[in-house]
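Colleague: sequence first, predicted model second:
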Amino acid sequence: MPDHSPLIQSLRTAVAGAPDDVPLRLHLAELLVAGGHHDEAVAEVAVALQHAPGDAQARELMTRAMGAPPQAPEAPAQTPQAPSSPPTGFNWQAAEDQVGDVVPPRFVEPPQTADGSGDPGDAAAWEVEAPDGVRLADVGGMQDVKDRLEAAFLAPLRNPELRKLYGKSLRGGLLLYGPPGCGKTFIARAVAGELGANFLSISINDVLDMWMGNSERNMHEVFETARRQAPCVLFLDELDALGAKRSRTAHSGMRNTVNQLLTELDGIDAGANEGVFVLAATNVPWDVDNALRRPGRLDRTLLVLPPDAPAREAILRYHLRDRPVAGVDLRKLAKATDGLSGADLAHLCEAGAERALLDSARTGTVRMIGMKDLLDAAATISPSSDPWFASARNVAMFANEGGMYDDLVTYLKKKRKL
């Protein structure tokens, strides 16, 4: 940095203490121009113009700092004059481009109004994924789940002639429930692939807003986007948060959001949701508002359980495919991991790889991941679904109105947990 006079140094200190003081900053810039420090003067005037875009003195000073001929002085006036227009012949756009690196934009996005309405519900805000080729065949094992999906959801939608004959609407609502980490989201993507439909995944973070009325508007925009992109699978993740029981919701804003969701599921008019297939997932279906599960809405349910042996083998193969393994018996490993969820199995592969890595670092000899590494890791992992089944057991025993959780009861009895 060039040497400056003590006065300029003092003014710099004063400007740092009062960055919004435009006259003080312009006085500093004036001295910098007089001293031949034009680049530094440009930076100071640019900041001043951010605070006072129409300041005539700042514009005139910028002209001199940029090296353009100064504007001819005006005759003195007894009354205040309106700010003069920019000097003729000076390219302000070029000046703005030149100082753009010196003074970054003050705002990345346009400011919102006081009620938040400056953030419009733009359809572009919702990311719709085109069909990516994932099919049910890519879901390892879980044949019971696939069969039920085919019978209750996919078969009627794949046969337009039969659907027309029997007056079946091209609408669908299916609720996937079960312990966490068992692949509900992946199954929803596979359903979209089976239908050749677009996929739009929404969670509470995409809908909930701090401003009154914006959450309902966001919910409407989500459905409008799905309707425009039909055929489209709209996946509502964490439905217990988006559609919690209104009787237990103290805040009126959340109750209104649930009401809006019900309205959108019904469609604004006849056929509005044609081609929109609504899938939802939750770990706690007993916390979902009962109105969401009435006929015509999410009226079909499917229990997604921890993966069976073929599914566990497929998941283990997937997570070990790019790792250096040797002598791993996937069938034996799948048998030893009964009850683990898909997320648990991914963690098991990470833990087994970590054991081999640490041993290689300790001995100085790189070795492969072996069966013992994975079995030892499996012995330290408890099924993450156990707490869920502990809660679900009480629901299955005392709150199975209308046979809503018959599948869960059957599974618990099979596993002797009921």
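Modeller: It's in.

Colleague: only C-alpha atoms from now on, for both contacts and neighbour counts.
Modeller: Fine.

Colleague: got the buried residues for the longest helix seen in the chain?
Modeller: Scanning the chain for the helix with the most residues, using DSSP state H, yields helix 342-363. When burial is assessed from 16 or more other C-alpha atoms under 10 Å, helix 342-363 yields the following buried residues: 342-357.

Colleague: next up, the contacts around residue 258.
Modeller: Contact partners of residue 258, counting by C-alpha atoms under 8 Å, 6 or more residues apart in numbering, are 242-244, 246.

Colleague: what's the answer for residue 296, then?
Modeller: Contacts of residue 296 (C-alpha under 8 Å, 6+ apart): 172-173, 266.

Colleague: for it, which three-state class applies?
Modeller: Recorded secondary structure, residue 296: coil (DSSP: H, G, I helix; E, B strand; the rest coil).

Colleague: now it: how far from residue 148?
Modeller: Residue 296 sits 19 Å away from residue 148, going by C-alpha to C-alpha, to the nearest Å.

Colleague: what of residue 413?
Modeller: Distance of residue 413 to residue 148, given as C-alpha to C-alpha: 20 Å.

Colleague: use this one as the comparison:
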Amino acid sequence: MSDSPLIDSLVAAVEARPDDLTLRLHLAELLVGAARGQEAIGHAAQVLARDPGNAAAQRLMAAALAPVPEPGRQGAPGAAPGNQGGPGQQGGPGQQGAELGEFGPEPAKRGDSVDWVAMEQELGDIVPPRFAKTTDEPDPVQGHADRAFDVERSTITLADVGGMQEVKKRLEVSFLGPLKNPKLRSLFGKSLRGGLLLYGPPGCGKTFLARAVAGEMGASFISLSITDVLNMWIGSSERNLHDLFESARGHAPCVLFLDEIDALGHKRSQLNSSSMRTVVNQLLTELDGVDGNNDGVFVLAATNAPWDIDSALRRPGRLDRTLLVLPPDKPARAAILEYHLRDRPVAGIDLGKVAEITEHYSGADLAHLCETAAEFAMRDSIATGEIRMIGQADMVAAVREVRPSTDGWFATARNVAMFANESGEYDDLAAYLKKRKRS
């Protein structure tokens, strides 16, 4: 609770009606007047994300970004709202830059060395530090020996996944439908055991999708990687693998996610190490549930190279279903861009046009694109001493600099689809490559 009951009431109202832009603007205006600029930035950014041309939101963003004047100077607290760069102030980022020079150090000249200490003091309170460790965050080393500590509860669902409609349909049939309809499951003899292999270019959301499945099911989530299993002592790797599967069985229903499965389940014919071959054998045993009941354990595996996986892992009863996870389509790209720009100061960005020129970009590429555009705007702000928001020109410049990382993967996948698809397991990949060649 704050000192202002009116602001508290408006915060609750905005949470109940997040799409009411007029209400959100009124709250941002009050936050600016109460010298709570950091909170006002978030609300103004939400308005600009939905209505990039909103002049009132742009003025509020500029006012919230303006540095707080020191007491005793012109425009200090207690002066007229218009002198503080508030909502009633006319003008834009240019006038805001004048205030920056008035209340702070002299603007840095282009070509001169930047006074980073002064800039940090001046701008450090505009956006809080990112990736700060919370006080109650456990040390990553702690709990590693006890595998039960790795069991999570996912808070995201498939509704949080942009696009991927075909992927969602397949997941509904494979996992979610049988779980939600026990009578139909019994009628058709559908077991709750299952294995699904997600493959595709890196950075396209395979891990996020696995967490969303766990959240949709209300199931526990355990993520397994090669570092969780491999150990230098003979027999320890197999024991680690068995313990993780036992933990999943003990927390059923549970989604067990095997990330980079090609590292743990590489083709045994290509392995020179006998210890790695025994790890693959142990993985096959655990998938079969020989030493335990796998009912309620949903195995999802992800890889960028399905052609390197041992064929025994993909036989019926193990990872017998395969799903291609492709780069996001245009609506999904727009949603991803909006997500990564939501808390940044933006103005005049046409998400549809940016999504149009970022075909074949992965989700990770789009996140890097937004980061690069933010760097351009911040670089100009440092060089000129005038803080400005991220605009369409920054996004277009970032597109020219950041190229899609999926091209190399598709070059390799094309050879597999053309010359190693006798069984038809890559038919969906071949169909996509034909469509992509025509586009």
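Modeller: Nice, thanks for sending it over. All of these numbers come straight from a predicted model, not from anything done at the bench.

Colleague: which residue in the second structure lines up with residue 180 of the first structure?
Modeller: Aligned counterpart of residue 180 of the first structure in the second structure: residue 202 (TM-score structural alignment).

Colleague: the residue nearest to that match when sequence neighbours are not counted - how many residues pack around it?
Modeller: Nearest residue to residue 202 of the second structure, sequence neighbours excluded (C-alpha to C-alpha, 6 or more residues apart in numbering): residue 304, at 6.2 Å. As a burial measure, residue 304 of the second structure scores 20 neighbours (other C-alpha atoms under 10 Å).

Colleague: aligned to residue 304 of the second structure, what sits in the first structure?
Modeller: Under the alignment (TM-score structural alignment), residue 304 of the second structure maps onto residue 283 of the first structure.

Colleague: spit out the contact partners of its match.
Modeller: 177-180, 238, 240.

Colleague: now with 10 Å?
Modeller: Residue 283 of the first structure makes contacts with 176-181, 184, 237-240, 304, 388, 392, as judged by C-alpha atoms under 10 Å, 6 or more residues apart in numbering.

Colleague: picking up where we left off before, can you tell me how far the residue nearest to residue 202 of the second structure is from residue 204 of the second structure?
Modeller: 10 Å.

Colleague: what is in contact with those two at once?
Modeller: In contact with both residue 304 of the second structure and residue 204: residue 325, using C-alpha under 10 Å, 6+ apart.

Colleague: can you list the buried residues in stretch 43-51 of the first structure?
Modeller: Across stretch 43-51 of the first structure, burial judged by 16+ other C-alpha under 10 Å covers 43-49.

Colleague: you'd agree residue 273 of the first structure is in a helix?
Modeller: No - according to three-state DSSP, residue 273 of the first structure belongs to no helix; its state is coil.

Colleague: can you get me a residue count around it?
Modeller: For residue 273 of the first structure, the count of nearby residues is 26 (other C-alpha under 10 Å).

Colleague: that one maps to what in the second structure?
Modeller: Residue 273 of the first structure maps onto residue 294 in the second structure, by TM-score structural alignment.

Colleague: residues touching residue 377 of the first structure, list them.
Modeller: Neighbouring residues of residue 377 of the first structure by C-alpha under 10 Å, 6+ apart: 347-355, 371.

Colleague: re the thing from before, how about the longest helix of the first structure, aligned to which bit of the second structure?
Modeller: Helix 342-363 of the first structure corresponds to residues 363-384 in the second structure, going by TM-score structural alignment.

Colleague: mean distance of the matching stretch to its aligned residues in the first structure, please.
Modeller: Compared with the first structure after fitting, stretch 363-384 of the second structure deviates on average by 0.6 Å (mean C-alpha distance after the TM-score superposition for the first structure).
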